[in-house]
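Student: Return a 3D structure for these sequence lines:
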Amino acid sequence: MKKYILPIGILIISVFFLNQFIEPKEEKKAIPTEAKTFPVPEIISPMERGKAILLSKGDSERRLTKSEIVKAGKEVKELEVHPYYMMTVSFFAAEKPEMKVTEWDPEKGEEYAPDSQEFFGFVKPGFKTLIIRAKWQDGTSAIYMAKIRVKKEYSYQDVLSPNLDEYTVMGIFDSSEPGDEAMPESKIGLYRTTSLHLFGGANDLKNTYPELESKKLPTYYIFYQGKVIFAAENYEELNQYLTRDKNLLYKGESENWAATLAVRQKLGNGNLRLTVRYHKNDQKPLEPFTFIIDGPGVRAEGTLELNESGMGEMDLPMHVQLSEKDKITCTISWEGKEETITLDVK
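Tutor: This is a model prediction of the structure:
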């Protein structure tokens, strides 16, 4: 019997030391159940989505400090988004919390709210820090953080209006040739004006903003959501575009259809009216049909139905500049057939 005492004693001591040194380490690595199940929101845009991180639980109204924002920022994964793309915050939970979304200003150490809490977007390229404050009906509350990087897609993106729905009216002048630098005043909510001064004339313009094609200064541009919708070489032409309506009428026919596109150009309130008519003598289409309008900077599509007179109409908003020389097409698809009508100014 004695020859078995020593191995049993060693076994008991080994188990004792394993319990003392292995189990505590596993307890340190354990994640509380509450942290695993606490809801975490997602930032969703048309082409990307990413998760926020939980900053703190409890008081969702408390003031945040720069140090905790900087510390948390090292842990959160950034979401890359396109300028002007609308985003939203969603919890994907059965019970939606009351929510407030703000952007953190790292220089001032303050938060400020976007124009809309439901959908929002950004223009200027670079990093943005979002703070999400949520509170549920049962009193549970939390603060989350997300980091976004807005892509730079235009060389002039930094000087565009930060308001997604505003136009930007830009005047570019040659600093080496002082002269009349007339510019309209901004109309907040409609357009914002900005003046740029370049020392190298048109060559400097090409190097600084390669997308802009002007060959001399001064030059004027109007942008909408990053795109050039108007260009002029003198202030009078710019002012006329900003203050007056311009009406154009495009017409065309195909074998079975006739189409008219009435264009009313007015900054912030332009529109297109499409009128189509089935001009064959045989039975007109009874089912709804689709159309696609395509032209320089213009693309619109929809569904129409003919009335008793064999005509269909639709009004569409317009934000671009069209001219008398532009060619526009209207493609109509019905009953398994398709025809494309070329529209010209008449």
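Student: When you work out contacts or count neighbours from here on, use the C-alpha atoms and nothing else.
Tutor: OK.
Student: okay, which residue is most central for the chain?
Tutor: Y85 (1.6 Å; CA atoms, centre = their mean).
Student: looking at it, E111 is touching T102, isn't it?
Tutor: Yes - E111 is within contact range of T102, at 5.8 Å (criterion: CA atoms under 8 Å).
Student: What residues does M311 make contact with?
Tutor: Contact analysis of M311 by CA atoms under 8 Å, 6 or more residues apart in numbering lists T275, V276, R277, Y278, E305.
Student: let's go with 6 Å and repeat that
Tutor: V276, R277 (CA atoms under 6 Å, 6 or more residues apart in numbering).
Student: and if you look at D158?
Tutor: Contacts of D158 were listed using CA under 6 Å, 6+ apart, and they are K124.
Student: Another sequence for comparison is provided below:
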Amino acid sequence: MKKTVLPTIIILLSVFLINIFIQKDIDKETIVAKNMPVPVIQSGNQSVEPVLLFKDNGKITKTLVDKAVHKAHAVNVNPYGEVEIKLPDNDAPLKLSEWDPKTGRELQPFEGGYIPVLANEPGTRVIIIRVETDAGPAVYLGKINVLKLYSFQELLHPAGNVYTILVFSEGESGIREVPSGDETKYVTREVRGTVAEFKEKYHGLDIKNLPTIYVFHQGAIIFRSEDMKELQSFITDISTTFFLGESENWQVELRARQNLSEGTAELFITYKGQDEKPKKMDFHLSGRGWSWGSSGKIPDESGKIFSSSDMRYKLSEIDSIPIELTWDGKKEEIILAYRKNPY
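Tutor: From the prediction side, this is the model:
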């Protein structure tokens, strides 16, 4: 009996001492974290705090990163969303870089506090965050997860202001870059295969015949055809698109004259409320990748306001455009919906 009691006591004592040391390490890490200003990773309404790798000077190792990756929470970001990393209430500079899990090395650093989101590369990315504050230097690790929302996402151009033209054609499976007129505005890719292959792989698209052509803006389909001449017309010909909306107080019309490379927009706002017409008003519109607003607009004698602007982004039938109107301490939001030529 005595022979078995002693080893048991030794084991229990060892476990107790190990737990004390572990708790001390946890407490030490917690104290360090509390004494340091902690960065915040933000995307839209989401925000997470990164994991502290070490305070003061140290060396980033693969083992250290692998442990931190399991502890860190990822912020989810849409394919064309934005990720900002900053120190709340602190102007201390941040240095950001990406960690490559395959090679166990840091990649090139990022400029400023924004992480460029690569829409065509969905998945988790590991970010190294270096801070310099009055409390001393520290290194953190954060994660962002670029969501995969489209079956064709890897085919899209990663920049939100560049259109993607995909031409699905028959042939040996593969993807070919096609020279475009202005690659700062749109890129063209030919995707070869069979109808059966495309239906299985790109289930979000309605491909029944080949060729089938799609034009995308930030994942949204703004054009579809099986005729290359129609595509050429869509790219080069100027067309007018109308959007209308109204409330008890206002009637709004937006006219966009555009092709895929350039265009202008005209906004007609008419006050129709029962009260005296406003002396001044502000408006703000927003859409996929663009916004437009103005303040201090003065209605004419009939209560009408006119404004115009360049419109770089191609508007289409699928768009639904909110406009916010502010006047005399009041505010309204009206949704402008597509209408065929109302005249």
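Student: mind listing the helices in the stretch 1-150 of the second structure by residue range?
Tutor: Ranges of helices in the stretch 1-150 of the second structure, per DSSP state H, counting those that start in this stretch, are 2-35, 62-71.
Student: Need these in a markdown table (columns: distance to A119 of the second structure and mean neighbour count).
Tutor: Supplementary listing: those in a markdown table, determined by distance: least, CA to CA, whole Å; neighbours: other CA atoms under 10 Å:
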| stretch | distance to A119 of the second structure | mean neighbour count |
| --- | --- | --- |
| helix 2-35 | 33 | 12 |
| helix 62-71 | 22 | 14 |
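Student: Including distance to I335 of the second structure, could those go into JSON lines?
Tutor: Listed next are those as JSON lines, based on distance: least, CA to CA, whole Å:
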{"stretch": "helix 2-35", "distance to I335 of the second structure": "46"}
{"stretch": "helix 62-71", "distance to I335 of the second structure": "43"}
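Student: out of these, nearest to S225 of the second structure?
Tutor: Of all the helices of the stretch 1-150 of the second structure, it is helix 62-71 that lies closest to S225 of the second structure, at 45.1 Å by CA to CA.
Student: Quick check: the closest one compared with the first structure, mean distance?
Tutor: With mean CA distance after the TM-score superposition for the first structure, helix 62-71 of the second structure departs from the first structure by a mean of 2.9 Å once superposed.
Student: Just give me how far that helix sits from the chain centre.
Tutor: In terms of CA atoms, centre = their mean, to the nearest Å, the centre of helix 62-71 of the second structure is found 26 Å from the chain centre.
Student: swap in stretch 98-105 of the second structure?
Tutor: Distance, centroid of stretch 98-105 of the second structure to centroid of chain: 23 Å (CA atoms, centre = their mean).
Student: same thing with stretch 141-158 of the second structure?
Tutor: 9 Å.
Student: I'd like the distance from the residue nearest to the centre of the first structure to T65 of the first structure, if you could.
Tutor: Look at Y85 of the first structure and T65 of the first structure: by CA to CA, to the nearest Å, they are 29 Å apart.
Student: what does T342 of the first structure give?
Tutor: Plainly put, T342 of the first structure is 61 Å away from T65 of the first structure if you go by CA to CA.
Student: cool, D174 of the first structure as well?
Tutor: 45 Å.
Student: Compare the two (neighbour count), which wins?
Tutor: Looking at D174 of the first structure and T65 with other CA atoms under 10 Å, you find the greater number of neighbours at D174, namely 21 against 10.
Student: For the stretch 151-300 of the first structure, which segments count as helices?
Tutor: Under DSSP H, counting those that start in this stretch, the stretch 151-300 of the first structure gives helices at 201-208, 235-243.
Student: how big is the offset of the last one relative to the second structure?
Tutor: To tie it back to what came earlier, the one meant is helix 235-243 of the first structure. Looks like 3.0 Å for helix 235-243 of the first structure (mean CA distance after the TM-score superposition for the first structure).
Student: Show me what counts as buried in that helix.
Tutor: Y235, L238, Y241, L242 (16 or more other CA atoms under 10 Å).
Student: Residue in the second structure paired with the last one?
Tutor: L242 of the first structure maps onto I235 in the second structure, with residues paired by TM-score structural alignment.
Student: hang on, its match packs against L260?
Tutor: Yes - here I235 of the second structure reaches L260: they are 4.8 Å apart, a contact under CA atoms under 6 Å.
Student: Fine by me, thanks again.
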